[in-house]
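# Predicted model and sequence follow; I will ask about them next.
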Amino acid sequence: MKILYTSIILMTMVTITFLMTMMISKKSKMSREKNSPFECGFSSMSSARKPFSTHFFLIAMLFLVFDIEISIMLPMFSIKMSNMMEWFISSLMITTILILGLMHEWKNGMLEWSK
């Protein structure tokens, strides 16, 4: 019975703490700009039909590809596949494909930022 009373008191204290925290941290000044969502560095107050920079998009995709490469290769480095030659060939193949793609983008001028 004592455990029940203790748990009820503890839950009540936690609830009161959450409510007090919510009241203290509440925004005091509301404005249209503060209440609007903020995404990708674009101002929500400007036109939604503003053209999007394709160079920014390509650089973001390049970052994502190399980020995925890291997430594929790190587990390979940490668990070290049972066959060392298989591990080496897999790592080399992933890296080679990515470097060839990067060289192709560089050769075609996709990485040059033009104004």
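Sure, I can see it. Worth saying up front: this structure is predicted, and the values here are computed from it rather than measured.
# Going by C-alpha atoms from here, please, whenever you check contacts or count neighbours.
Will do.
# contacting residues for Phe88?
Applying CA atoms under 8 Å, 6 or more residues apart in numbering to Phe88 gives no contacts.
# how close does it sit to Lys34?
52 Å (CA to CA, to the nearest Å).
# any idea how far Thr6 is from Leu19?
Relative to Leu19, and taking CA to CA, Thr6 is found at 20 Å.
# nope, Ile94 is what I meant
For Ile94, the distance to Leu19 - CA to CA - is 52 Å.
# ditto for Ser90
Ser90 is 54 Å from Leu19, by CA to CA.
# More neighbours: which of these two?
Ser90 (15 against 11; other CA atoms under 10 Å).
# isn't there a helix covering that one?
Yes - under DSSP: H, G, I helix; E, B strand; the rest coil, Ser90 sits within a helix.
# hold the first one in mind and look at this next one:
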Amino acid sequence: MQIELKGIFSVELNEPSLPADPACCCVLMSADIGARDSAGADQFDFYVVTPGFLAKYPEVRWGHAYLHMPEFDWAETKRMLERLVAGVRADRWEDAANQLCRFLQWEFDGYP
């Protein structure tokens, strides 16, 4: 099965807007990913977080579903998601989604 990135968005920013300080931010993002031969997609969430943000807010935190980049950039975020999606090899959607879950938070993760 082949999967594809169908779109990315943020509830915090409208593309092409940038955070007030692109080098010091943590932005909640969502990616719609689904089978290439289907119009449907599932939502996967993650944070784009910069070293400047981590330095400014030095708290202990888990790092699952964090994309680290020096400065927030829509094009680079999309490029990294496309690379991640291109590396998924699975026969079934559930297996593909579980591979993506190693890096992203799937909307259906943990459902029976």
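Cool, got the structure. Quick caveat, the model's predicted, so the values are computed rather than measured.
# TM value for the aligned chains?
TM-score of the superposed chains, computed with TM-score structural alignment, normalised by the length of the second structure, equals 0.21; 34 aligned residues with a CA RMSD of 4.0 Å.
# Leu98 of the first structure - nearest residue in space that isn't next to it in sequence?
Of all residues not flanking Leu98 of the first structure in the chain, Phe66 sits nearest, at 7.7 Å (CA to CA, 6 or more residues apart in numbering).
# Which of the helices or strands spans that neighbour?
helix 54-79 (DSSP states H and E).
# all helices of the second structure, in order?
With DSSP state H as the criterion, the second structure has helices at 51-56, 74-86, 93-100.
# now the ones you listed in TSV, with mean neighbour count and distance to Glu4 of the second structure?
Formatted as TSV, the helices of the second structure follow (neighbours: other CA atoms under 10 Å; distance: least, CA to CA, whole Å):
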stretch	mean neighbour count	distance to Glu4 of the second structure
helix 51-56	14	29
helix 74-86	15	6
helix 93-100	17	11
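# Count the residues that sit near the nearest residue to Leu5 of the second structure once chain neighbours are set aside.
Nearest-residue entry for Leu5 of the second structure: Ile33, 4.6 Å, with adjacent residues in sequence omitted and distances by CA to CA, 6+ apart. Other residues lying near Ile33 of the second structure total 24 when counted by other CA under 10 Å.
# so where do the helices sit in the first structure?
Using DSSP H, helices in the first structure cover 2-24, 32-35, 54-79, 84-107.
# List the buried residues in the last one.
If I follow you right, that is helix 84-107 of the first structure. 87, 91, 95, 98 (16 or more other CA atoms under 10 Å).
# Distance-wise, check the last one relative to Phe56 of the first structure.
Between Leu98 of the first structure and Phe56 of the first structure the distance, using CA to CA, works out to 19 Å.
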